[in-house]
Structure formats: structure tokens, C-alpha cells
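[1] Sharing a sequence plus its predicted fold:
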Amino acid sequence: MAIPTLNLTGHHRMFIRQIHYLLALAKTGHFGRAAQTCHVSQPALSTALQHLEEELGVTIIKRGQRFQGFTEEGERVLQWARILAQNWEGMRQAAAQYSQQLTGVLRIGAIPTTLPVTPLLTQPCQAGYPGIAIKLLSLSAEELIRQLDNFELDLGLTYLDDPRLKGFKTLPLYLERYVLLARNPAPCLLKSALHWRDIASLPLCLLTQNMQNRRLIDAAFREANVIPNVMLETDSIFALYAHVRSAGLYCVVPHSMLNQFALHEDITALPLTPELSREVGLIVRRQDLPSPIQDAAWNIARQLDLQHRFDSLMAAGHLTLRQSAAVR
């Protein structure tokens, strides 16, 4: 069925611009920066927002010499503005989808430890829909949830056991398992059942304590009744690998990270016992009519077999372990 071309009057186009101006002001908290974001002059933005207030018959913005926030009525209008902007973008994408030219920006938020996994989703999305651009942000779980709630993201990639996810639609993708990453591990580590207490005294590099991954690892060491010897902390998963590769340190990482790390002959991934695991997946805000771009990415993600891929990488690390033991 053919979809008619959207033919907006000047009034309608102005209303849509007003909505985007309002959202830009909420995001930047500054009239000048909001105007820059929207590529208009500050007077033009201010005038458009005053006209919006006149049309709605309420004061939205607290004004002084500078932006002072939103009125109580303004906060409620802002929530509706976010919904309107989301629905407008969804309608625009739906019109493009009918002409088989789905375009737009897919906004994904991912907690840091899942970033090495994201190319496995973004690549097939762009291969299937060349008109899609992707904006990928590394966010804490809290900020990821906040931005989804405010319609600033389309999808989130995070741990699914977070109680704050009630009300979100979730798609499990894989169960991450934790391994010790080592370069030329000592003979005492080359055994089939490597316990957390066996690695506590090693010179470790771990993620910083504000990250969920680190809190999970700290809990495993507490359960083993040992204190880990943490020599270096970083907020970068790639810095972890670099220090294993070049500084003689050891690190504990999810086995999904092996997807991005080059396991050279001298680098080994050693499974730990008792196994530490956590479910990772996509989340999206529940809504009656998801945007076509959200729907397309969600359906592609459902076809990924990430569990088999990552478990195979861990098995390859095990093979390295057996080879090393045989040589020694």
C-alpha cells in the first residue's frame, strides 16, 4: 500500500521545531547552547518557545537573566514533548520503511563491559539497512535507564538482573562467564579447577569499583574469604588487556570480551570456579508502537547466537591451557 508523502503546513513544521527546541533546552540547560544545537539564533529559539507557551496557554520556562529551569506545568509539557518527538521520528521512519529506505539514527546505550559485543549487533543492522546511522554511548546502568526513560535512547545493552528494569521489555542475548586472563601463567595455575582463592595473591588489574563488573568480582573474592591483590584499576577494558599483554598483570574479565582480544599463543583464558555468571541482553522502553528502527534492530538481535560464539572462545582458551600444560 502506498504511503502518501507527508505534506506539513508551515504551522505544523513550526510546532515540530518548537518541540525540538524545548528538548534541546532541557538537555543543555542553556538558551545559547540549545540554539547552537538546533542551528538557529538564540533570539529565534527564545521567540519560538514563547509562541509555544502562548499556544498552550501555560508558562513552561522559568526566566531570569539566564535559564532557571522549568515550571511545574513545564515539566509535564516536557514529558509530552519527549513522547511527541519519539512518535514523530517513528512516523518518519515508518514512511521511509514503506519505500524500503529505512533511515534515521539508532541510539544505543551500552554498559562498558558490553562494548566489545556491540559490533556483533551494529554490523548486521547497517548491512541490512544501509540508511541507518548508529550513535553508540558507553553509559552506567543508571544513566542508560534514565536516558531510555527520557526517550534519549532507542536500545540499551546491560545486565538483565537489575531490579530497576521492571517495566522494560528485555531480550536475553547471552550468559557471560568470567575467566582469568593471563600471559604465560605460572604452572600452579594450569589446573582444571582454578578457584578464586588461587588467584587472589596474583598482581591483578581490575575495573574501578564504581562499575558493576568490579562489584561482582569483589563479591566473588569475599565469598572465597580472600582479599585480592589489586595492583591497578582502570575504567577501560582495553587497558586491562594491554596490562596483561605488556605489564605482566592478570585480570578477570567476562568471556564475551575475548571476542575483541587477540588470544596470542602466550595469552590464556582460564575458567574460574565456582563459576561467576550474569545474563546480558537488550532492553527497550515498553510502548504500544515501537519505532521501525527499534523494531528492525530488535529482530536482528533475536537472530544472533552470541552464547555459542563466546563459549567457543572460552573453549579455545582452554585449548591453549591444555597445550601449555603438555609442553611443560
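    That came through, no problem.
[2] Going by C-alpha atoms from here, please, whenever you check contacts or count neighbours.
    Fine.
[3] residue ranges for the strands of the stretch 201-328 of the chain, please.
    With DSSP state E, counting those that start in this stretch as the criterion, the stretch 201-328 of the chain has strands at 204-207, 230-234, 251-254, 267-273, 277-285.
[4] Could you list every helix and strand in contact with the second one?
    For strand 230-234, the helices and strands in contact under the criterion 3 or more CA pairs under 8 Å, 6 or more residues apart in numbering; DSSP states H and E are strand 204-207.
[5] Can you tell me what sits against the strand it packs on?
    Outside of strand 204-207, the residues within contact range by CA atoms under 8 Å, 6 or more residues apart in numbering are 213-214, 228-237, 240, 243, 249-252.
[6] what do you get for stretch 296-312?
    So stretch 296-312 is contacted by 121, 124-125, 171, 173-175, 255-256, 258-259 (CA under 8 Å, 6+ apart).
[7] and these, which are buried?
    For the contacts of stretch 296-312, a burial check counting by 16 or more other CA atoms under 10 Å picks out 121, 125, 171, 173-175, 255-256, 258.
[8] Mind putting the contacts of stretch 296-312 into CSV with distance to residue 155?
    Supplementary listing: the contacts of stretch 296-312 in CSV, determined by distance: CA to CA, whole Å:
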residue, distance to residue 155
121, 11
124, 15
125, 13
171, 11
173, 13
174, 16
175, 19
255, 23
256, 19
258, 23
259, 21
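[9] Presented hereafter is structure B, for comparison with structure A:
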Amino acid sequence: MLDQLEMFIALAKLQHFGKAAEELGITQPTLSTRIKNLEEQLGVKLVFRGSKFGGLTPEGQSALVWARRITADARQLREEMRFSRNGLTGQLRVAVIPTALTWAAQLSAKFSESNPNVRLTLLSRTSIEILSMIENLEVDAGITYLDNEPTGRLSTEPLYREKYMLICSESSAFACRDSVGWDELGSERLALLTPENQNRRIINGHFRDAGVTPDAWIESDSAVVLVANVEQGDWLTILPADIARFLSQGKALRLVPLSGNIRHPTVGLVAPYREPHTPTLQALLKQAARLSEGFD
């Protein structure tokens, strides 16, 4: 039944038999048959069927909660047994907001030093995608915003608070400034992250507080693209200090702090709330706590 529950979770996530079958590496008829078998075993209809996937029935919605719980418990059992035999091994999958990738690298490097037999997969995703991936058991943990996010029943470990920098060319009028106000940037040619990124929504909030509307001539889901455009053309971008320093290093660019009534949202590690956590995930949370000691 465990395989069937995992198939059911994939179908509920993608809401399409063909796409779910492709992700699972099986044929669509096989998936349909396994879901029907699961329905027969449970004695209820889980999926509305027509010419295409019609959504989950009320019983299906309830079963999805149990399917996620049972699948997570089974995975934890396997890891606990593997840990008792071999110590910390296996793989951790972590989804990370784009602006926290440098912090993810710090965390993964420190974690790997202490746990060399654990493989790590780091994925760049938006904050909304990270919560969905954790819920659907696609990743084991995430690095995302902890403020004003629907984190639900998650274990959290704060890592740092975002401080924002304007990135400009050495020839920019802002290059020699000690700081720049948000209200001074309303009419400038800006390159910013796309609106689905929480970082962009935070930046838009700062502009609203300053009484201006940002003029984003270029939008991208990649901070690398934003900095490359600043380097190549007459653009400005705004990024958190840590990734701004990393991406600007060795380039003819200047970093200028943003001034005014600035909020500094907290970014941290999040993981499904379980007692106890798997040994590997518990080790990752402890490493995050050590990395963030005295965070500001």
C-alpha cells in the first residue's frame, strides 16, 4: 500500500494522471489501476474521474492527510534503521529561496564536514514553492522567510536577518554615497526579482512605505541575472547584503546600504514538525543553530 499512497500523493500534487505518471516513471494506465486498487482497499472513492482528473473527493482530501503522514513515518522508519546500522548516511533535499543560496552553501559545507556520508541536494525555489514541496514530501527541509509566512506545523531555526544593498556600477551617481533612500529610486532603471519571490514583495513594501513605485525594467528569478545586467548596462538592483557581496566580488560594482525605516525579515531553516526528527534532519537543524549563534 505504501507505493500506492506515494502515487496518490503525486497525483494530488500534479492534478493530472499523465503528469503524475511521468514523474513516477510509470505508465498512465498503471497509475490509474493502482489508484483504483487503493480505493478498493480503503472502500471509498478518492478521485473524481471524467475525461480527465476532476479533483479529490472529500474522502480523498482526508486520505491525503493520512497518506502524507504514513509515507513520512515510513521514510523515518527506514532512516532510523539505516542510522542504527551505518550512522548518518543517505540524502537530504533542501529547497532554498534564491537570495539565501550563499547561506545554504555555508550550511551545507559545515554539515558535510561533520557528516561526510550524507549527500545534499540544494534546489532554488520561491517561499511558496518551498512550503508546498515540504508538504508534499518532495524535500526534507527548506531555507525561507520565517516572518509572515504560513509556516504551520514546522520546526524552525533562524539563520539571519536580511539587510538590503543597492548594487550599482562604479560610474553611477549613487556609487560614492554612504546610503541611499528608497524614495530616491522610484524613477531609476531597476532590475528586480520576479513578483512571485517573497524578496520582491518585501522590496515593493519598502517602496510603498517611501511613497514611490519601483520601475522594474528587467525582472528575473535569478539574482545572478540581475547583477549581470547591472554590470553590463545602466541598471540598478537591490539584494540582501550577503548574496550582494558574493555576486559583486571582483566586479566593477559598488554596494550602497539602503536607508530609512527598513524591516529586516528573518530567514531560517524549516522542516516538518516531528518528534523526534529523523537523525539526519536533526543533525541539520543542530548545524543551523550553531551557524546562526548570535545572529543579527
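    That came through, no problem. Worth saying up front: this structure is predicted, and the values here are computed from it rather than measured.
[10] Overlay the chains and give the TM-score.
    TM-score for the superposed chains, counting by TM-score structural alignment, normalised by the length of the second structure: 0.84, backed by 295 aligned residues with a CA RMSD of 2.9 Å.
[11] Any chance of a markdown table for the buried ones among the contacts of stretch 296-312 of the first structure, columns distance to residue 198 of the first structure?
    Converted to a markdown table, these look like this (distance: CA to CA, whole Å):
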| residue | distance to residue 198 of the first structure |
| --- | --- |
| 121 | 36 |
| 125 | 42 |
| 171 | 35 |
| 173 | 31 |
| 174 | 27 |
| 175 | 24 |
| 255 | 19 |
| 256 | 23 |
| 258 | 22 |
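[12] Off-centre distance for stretch 210-220 of the second structure?
    Distance of stretch 210-220 of the second structure from the chain centroid (CA atoms, centre = their mean, to the nearest Å) equals 24 Å.
[13] Next, the buried residues of it.
    Buried-residue list, stretch 210-220 of the second structure, by 16+ other CA under 10 Å: 210, 212-214, 216, 218-219.
[14] ok, so of these, who is nearest residue 138 of the second structure?
    residue 219 (27.5 Å; CA to CA).
[15] Now do that closest one against residue 195 of the second structure, distance only.
    8 Å (CA to CA, to the nearest Å).
[16] cool, and residue 292 of the second structure?
    Taking CA to CA, one finds residue 292 of the second structure at 28 Å from residue 195 of the second structure.
[17] what about the helices in the first structure?
    10-28, 31-38, 42-56, 72-98, 119-128, 141-149, 196-199, 212-223, 237-247, 292-302, 306-327 (DSSP state H).
[18] mind giving me CSV with the ones you listed and columns for distance to residue 162 of the first structure?
    Listed next are these as CSV, based on distance: least, CA to CA, whole Å:
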stretch, distance to residue 162 of the first structure
helix 10-28, 26
helix 31-38, 34
helix 42-56, 38
helix 72-98, 25
helix 119-128, 22
helix 141-149, 9
helix 196-199, 24
helix 212-223, 10
helix 237-247, 22
helix 292-302, 20
helix 306-327, 20
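[19] Of all those, which one is nearest residue 187 of the first structure?
    helix 306-327 (7.7 Å).
[20] For that closest one, buried residues please.
    By 16+ other CA under 10 Å, the buried positions in helix 306-327 of the first structure come out as 306, 310-311, 313-314, 316-318, 320-321, 324.
[21] Show me which pair in the buried ones among the contacts of stretch 296-312 of the first structure is furthest apart.
    125 and 255 (23.6 Å).
[22] how much space between the one in the second structure that sits across from residue 91 of the first structure in the alignment and residue 234 of the second structure?
    Here residue 91 of the first structure is matched to residue 77 in the second structure, going by TM-score structural alignment. Distance of residue 77 of the second structure to residue 234 of the second structure, computed by CA to CA: 55 Å.
[23] so who does residue 72 of the second structure touch?
    Applying CA under 8 Å, 6+ apart to residue 72 of the second structure gives the contacts residue 137.
[24] quick one: it from residue 157 of the second structure, how far?
    21 Å.
[25] Same question for residue 163 of the second structure.
    Applying CA to CA, the value for residue 163 of the second structure to residue 157 of the second structure is 18 Å.
[26] do residue 104 of the second structure as well
    13 Å.
[27] Same question for residue 260 of the second structure.
    28 Å.
[28] same thing with residue 29 of the second structure?
    43 Å.
[29] that older thread, so which of the helices of the first structure gets nearest residue 277 of the first structure?
    The nearest among the helices of the first structure, by CA to CA, is helix 212-223 at 9.3 Å.
[30] if I line the two up, what does residue 303 of the first structure land on in the second structure?
    With TM-score structural alignment as the criterion, residue 303 of the first structure pairs with residue 290.
[31] Aligned to residue 267 of the first structure, what sits in the second structure?
    So, by TM-score structural alignment, residue 267 of the first structure is matched to residue 253.
[32] is it true that its match touches residue 229?
    No - counting by CA atoms under 8 Å, residue 253 of the second structure does not reach residue 229; the two are 11.3 Å apart.
[33] and those two? which has more neighbours close in?
    residue 253 (20 against 17; other CA atoms under 10 Å).
[34] Need the strands of the stretch 201-328 of the first structure in CSV (columns: distance to residue 143 of the first structure).
    What follows is the strands of the stretch 201-328 of the first structure, written out as CSV (distance: least, CA to CA, whole Å):
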stretch, distance to residue 143 of the first structure
strand 204-207, 18
strand 230-234, 20
strand 251-254, 22
strand 267-273, 31
strand 277-285, 13
